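1. build me a structure from this.
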Amino acid sequence: MPVGIEAWLTQIPPVTRAWLALSVLTSLAVQCQLVTPLQLYFSFKSAFTNAQPWRAATTFFYFGSISLDFVFHMFFFMRYSRMLEESSFANRTADYFWLLLTSSAMLLSLSPLVNLPFLSSSLAFVPIYLWSRRHPSTPISLFGLFTISAPYLPLALVAFSWIISGTWKAAAGDLLGCAVGHVGWFVRDVWSREMVGGRTVLSEAPDVL
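-> Reported below is the predicted structural model:
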């Protein structure tokens, strides 16, 4: 079994693999009471005024305690992050990391609007949204119950997440991720190609990265 798991992990592209590993390890650490969510959440006061800058990173790796909602988010984020990294960002690891890094910065700056301590779910919706816009004609089967076209996938997942969590805050965070994902799609697929006519620092990673 360990050999099978190791082989499966090595097949996952590097950025998605690192994100998956850090997310699982973070939730396991909380589950084993090695750390508490109070040590991981993000707020401007805690991160910058109280000199706890790690919160700006850990907020993107904690998907909550191991539960149905955790499995739901981990499955869909890993599935579509992997497909996006293997297709649109194949052999462009730095560009994919840059997408997630700039999206994380946007989410941190917008987080006061929704007052969410954890932004992992919001960031997970960025690659889901971008993949759905780049594959508009692809049919998606949701749990084998019904089929939708790819552009409707993010909204369907937002609705399902709302049903599972039972609170509007989960939907607000996911919708914020969709909004940031839309900005990422616009910058890369519309603005840089149709308005600028080439790469920009917003659409592709800096050379130093």
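
2. CA only for contacts and neighbour counts going forward, please
-> Will do.

3. what sits up against the strand or helix carrying Ser23?
-> Here Ser23, judged by DSSP states H and E, is contained in helix 14-31. With C-alpha atoms under 8 Å, 6 or more residues apart in numbering as the test, helix 14-31 has contacts from 9, 35-37, 60-66, 74, 78, 81-82, 85, 93, 96-97.

4. the same query, at a cut-off of 7 Å, please.
-> By C-alpha atoms under 7 Å, 6 or more residues apart in numbering, the surrounding residues in contact with helix 14-31 are 9, 35-37, 61-66, 78, 81-82, 97.

5. list only buried entries from these.
-> Buried residues within these, counting neighbours by 16 or more other C-alpha atoms under 10 Å: 9, 37, 61-65, 78, 81-82, 97.

6. alongside the first, I'd like the structure of this one:
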Amino acid sequence: MLATTCFCSFGMISPGSLHLNYNLISSKFEVWRLASNLVFLGTFSFPFLMSLYIFVQYSNRYEVGPFDTGAGGTSADYAWMLSIATILLSVAGFVMGEPFMGQALSFMIMYVWSRKNPESMTSIFGFNFKALYLPLVLIAFHMLIGNPLTQPIIGVITGHIYYFVHYIAPAQVGFEIIKTPRFIIEWFGGAPVPVMGSGRPPPGAAPARPYAGHSWGTGGQVLGRN
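-> Here you go, the predicted structure:
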């Protein structure tokens, strides 16, 4: 996201080649726009720095221990969540007329992390509080400084949809709804692990083997650390 902003600010890339445009996606098959609109947070500004901080901070934290959707709570599960987020946010961007959804993605990841770790302590500007309240605190802060709330709210709603469909709904319908595809799990060097809706392995299931993330060429770095 930082690189994208730098390239756009220095005229190396036009934001017009990145934004969400369904006419160009359908007529010219510019499908990269479904993803590229998520990696642009605007030009250098305080809102840009806030969004970048939220993305880096909570993307790294969540990838360390994401909800287990079939890969044992590894980077494969995180990558699958990002894939789902791309679809949900693309639909939301179309409905709301938002050309870039990067800020919404940052808030979505932050919200899911806060639901995964509700009792963890976090801090903003020296104020400590439980992670459960983090989305409300950040939205209130954006409201206080006069930033638009559309994308933060979209991100929180999208995050809650993911949380509900994975963590709550399976107990009601009797089966797992979100499952990380086998090819993604194998791409990241793992093996499928049966899970319940709560993200915990069922009784008797073999524990997932330790995993440090997929090696992108060399180095074994995880997604959020690239």
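
7. could you get me the TM-score between them?
-> The pair, once superposed, lands on a TM-score of 0.78 when counted by TM-score structural alignment, normalised by the length of the first structure; 180 aligned residues with a C-alpha RMSD of 2.0 Å.

8. related to what we said a few turns ago, save the buried ones among the contacts of helix 14-31 of the first structure as JSON lines, and put in distance to Asn115 of the first structure and secondary structure too.
-> Shown next, in JSON lines, are those (distance: C-alpha to C-alpha, whole Å; DSSP: H, G, I helix; E, B strand; the rest coil):
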{"residue": "Leu9", "distance to Asn115 of the first structure": "34", "secondary structure": "helix"}
{"residue": "Pro37", "distance to Asn115 of the first structure": "16", "secondary structure": "helix"}
{"residue": "Phe61", "distance to Asn115 of the first structure": "17", "secondary structure": "coil"}
{"residue": "Tyr62", "distance to Asn115 of the first structure": "16", "secondary structure": "coil"}
{"residue": "Phe63", "distance to Asn115 of the first structure": "16", "secondary structure": "coil"}
{"residue": "Gly64", "distance to Asn115 of the first structure": "16", "secondary structure": "coil"}
{"residue": "Ser65", "distance to Asn115 of the first structure": "19", "secondary structure": "coil"}
{"residue": "Met78", "distance to Asn115 of the first structure": "25", "secondary structure": "helix"}
{"residue": "Ser81", "distance to Asn115 of the first structure": "25", "secondary structure": "helix"}
{"residue": "Arg82", "distance to Asn115 of the first structure": "29", "secondary structure": "helix"}
{"residue": "Phe97", "distance to Asn115 of the first structure": "25", "secondary structure": "helix"}
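
9. mind telling me what element the residue most central in space within the first structure is part of?
-> Most central in the first structure under C-alpha atoms, centre = their mean is Ala124, positioned 1.8 Å from the mean C-alpha point. Element membership of Ala124 of the first structure, judged by DSSP H and E, is helix 120-134.

10. same question, Ser88 of the first structure
-> Using DSSP H and E, Ser88 of the first structure is not contained in any helix or strand.

11. where does the nearest residue to Ile164 of the first structure once chain neighbours are set aside sit: helix, strand or coil?
-> Spatial nearest neighbour of Ile164 of the first structure, chain neighbours left out: Asp69 (6.5 Å); criterion: C-alpha to C-alpha, 6 or more residues apart in numbering. Under DSSP: H, G, I helix; E, B strand; the rest coil, the three-state class of Asp69 of the first structure is helix.
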